[in-house]
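Peer 1: no sequence on this one, just coordinates:
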């Protein structure tokens, strides 16, 4: 359990006469979770009002109550895994969040101006912070744990898998849409002899990428993907499509189409959701990834229509569980270095982010897809890569 919990008063007396309390207990019971129980995944209530906040604002209320120290779970990841496997949370649709739902459906929350918010709020948090949490290459996306036993091995395996799926060869010119700190570009340049252009909307990421990889034939640009209009032998986008937004999916695919050589391959690595008709998680949207929007397979299919042939679709979403747990372990080990700067509430927020997401992937509530796309279809068929 978080060390913060030691400063919180003992659990409030259960309000078992409350209809909302009983409704929460029943819902949790379907997942084998008890209120103030003895299992490490049981919820421990420290203050009254948690059930009311959860039903009134769904995960926004539950997450803010956790940040406020109103409840805990020793294994927060397993709490969420069990809760989400019940699928009962899909039925919680608070009226308070109607505006959030309508905005996601009808507004372009990822236009050129708003798209930079996630860079400023999340990715510009601090390079030292992310360096402490991630692997040595600073790869902030799902690792590939097929034969890996460590985070470092899993991330290298993922990067190499992408290079093999793209059939990279020396001298090829590659575009990385959402290049982060440049981990893929540097790996591909060193191991496969390519040149690359990478774009990101994070000033911190671009600055460090240039500093780290200035010796390689790589061009890092602070640029929105919609401004791209060059030809490349191959395109990759790893963990950026989650920020594009449903009203821009087609535009994004049109940009990729115009930038890809006629015989080139495009690999798109993205988290995805199981349902087309759903809205972004309100807590994640407010505190972690503003304006984020996970796509469904149907939405992606609509965006590909008449632009790309799907050569391969690979789902290894369960591997994100292991990746997030490894990040959480690194985060906790490094926390003393950042405690004075970021504070106890940030720690609870970040733990909630990492562990709730790990639980969601464990429950298979969300997925991780790698799509391999071509413009006209690979003649003779595409030979897929896995191991």
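Peer 2: Good, I have the coordinates. Not measured: the values here are computed from a predicted model. Numbering: from 1, shown residues only.

Peer 1: hey, let's count contacts and neighbours off CA atoms from now on
Peer 2: OK.

Peer 1: Quick check: longest strand in the chain by residues?
Peer 2: Determined from DSSP state E, the single longest strand within the chain is strand 260-273.

Peer 1: Please report how far the closest residue to residue 120 other than its chain neighbours lies from residue 310.
Peer 2: Spatial nearest neighbour of residue 120, excluding adjacent residues (Cα to Cα, 6 or more residues apart in numbering): residue 202 at 6.6 Å. Using Cα to Cα, to the nearest Å, residue 202 is found at 30 Å from residue 310.

Peer 1: quick one, which of the two is more surrounded?
Peer 2: Taking other Cα atoms under 10 Å, residue 202 and residue 310 do not tie; residue 202 has more neighbours (26 against 18).

Peer 1: In contact with that one, which residues are there?
Peer 2: 116, 119-120, 123-124, 180, 222 (Cα atoms under 8 Å, 6 or more residues apart in numbering).

Peer 1: between those, which has the most around it?
Peer 2: Busiest of these [other Cα under 10 Å] is residue 180, holding 28 neighbours.

Peer 1: Would you agree it is in contact with residue 208?
Peer 2: No. If you go by Cα atoms under 8 Å, residue 180 and residue 208 don't touch, sitting 9.4 Å apart.

Peer 1: Included below, for side-by-side comparison, is a second structure:
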């Protein structure tokens, strides 16, 4: 029996300056660490080479996706313990998330890297897992590059998404109350959006990033709206059109494979953008706001539902999450809430209401992870072992990030003021917070 686990534990504890709260099980069968703790399984020395060739989060992500690295035990507990040791330690500047082996001039880092190098085996760079987004070139957020990024994330297979999301096919945070099922909570979220938008019979609604058509169907069926939904995903559009036909709503809903920047048939009475703005990017967000403003009639309402990160002490030093960028949402960007509100108002909108749903997203993600774990073998057959591992890690880690207030999600209700500054909202606009019925 070997002793790789003990050697790795000693290296890590010397580097971190504290005891590891997780066990390590190494490729040679050895184990080390506190009994009963979650176990970090290093199945192959290749995991060390991945970390050395790509220090920080990307190397760890590649090892996880390839199956070189795994966790046995409670995944949430393991991620929480590792996050406190690695991503949340900070670097003395107020920033967190710097990664385990970021290339800094630190003797402890060099000593740790040398120790790993002695155990890592042949010094050749392992190829990245096949699920990693291929190399991207050219400016961020051109129409072609955005379409490729969206396809990477959403064209994984509608059956896979149905397995994870459940019958609602809503891929954004639900709106929970005690005793809700996932489907109930997603219905309540869609209804909350419709009420905030003040939808009524015959209103024209533009649903930007319409996904699998759930918002469009709810708005048309329950409120009598006439809906145009746009998405860049061919698979989403095909699925949405089939659902709409089955609901008998083809006369009220049109689904287009179209970039929001190419929509020219306004004005609309209302616009919903639910979980789409994260794909827009900081370089295009003012353009996004201007385009939506131009598509709304005076007095029209925008509901922008968007994940937000916390502001960095030095915004110029902010880095995109390497794992998310390579495997989940290529070119996706999170902005602080204040910046989003300011940009919308710079475009001419009046921000009328902001509601945080941070805890709601944590609950939603935990339900999605449970769905994936319950149907794990099917998920692997539908996609690949690497893709299923990506989704399990991404959703579980995101749930913890929402719970720990590292990121948030907000619904911003904004109005394009009518002549004379009229908003068209009632004096007591928060009547929409009443519980949904039905």
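Peer 2: Okay, I see it. The structure presented is a predicted model; accordingly, all values stated were derived computationally and were not measured.

Peer 1: so stretch 406-414 of the second structure corresponds to what in the first structure?
Peer 2: Using TM-score structural alignment, the residues of the first structure aligned to stretch 406-414 of the second structure are 365-373.

Peer 1: between the longest helix seen in the first structure and strand 260-273, what angle do the directions make?
Peer 2: As assigned by DSSP state H, the longest helix anywhere in the first structure is helix 318-342. Angle of helix 318-342 of the first structure versus strand 260-273, following axes from the mean of the first three to the mean of the last three Cα atoms, to 10 degrees, is 80 degrees.

Peer 1: what's the next helix or strand after helix 318-342 of the first structure packed up against?
Peer 2: On the C-terminal side of helix 318-342 of the first structure, the nearest following helix or strand under DSSP states H and E is helix 344-362. If you count contacts as 3 or more Cα pairs under 8 Å, 6 or more residues apart in numbering; DSSP states H and E, helix 344-362 of the first structure packs onto helix 50-67, helix 76-85, helix 318-342.

Peer 1: for these, which one ends up most surrounded?
Peer 2: Most buried of those, by mean neighbour count (mean count of other Cα atoms under 10 Å): helix 76-85, with a mean of 23.

Peer 1: now that helix and helix 318-342, what's the angle there?
Peer 2: Comparing the axes of helix 76-85 of the first structure and helix 318-342 via the same axes, to 10 degrees yields an angle of 130 degrees.

Peer 1: Measure the mean distance from helix 76-85 of the first structure to the second structure post-superposition.
Peer 2: Compared with the second structure after the fit, helix 76-85 of the first structure shows a mean deviation of 3.8 Å (mean Cα distance after the TM-score superposition for the first structure).

Peer 1: Mind giving me the packing neighbours of that helix?
Peer 2: Using 3+ Cα pairs under 8 Å, 6+ apart: helix 76-85 of the first structure touches helix 344-362.

Peer 1: what does the helix it packs on contact?
Peer 2: Contacts for helix 344-362 of the first structure (Cα under 8 Å, 6+ apart): 2, 4, 63, 66-68, 76-82, 84, 284, 287-288, 317-318, 320-322, 324-325, 327-328, 339, 366-367.

Peer 1: which residues in the second structure does the longest strand of the first structure match up with?
Peer 2: Aligning strand 260-273 of the first structure against the second structure (TM-score structural alignment) gives residues 296-309.

Peer 1: how about the strands in the second structure?
Peer 2: Using DSSP E, the strands found in the second structure span residues 23-25, 31-32, 39-42, 69-72, 204-208, 226-231, 253-257, 268-274, 296-309, 350-356, 407-415.
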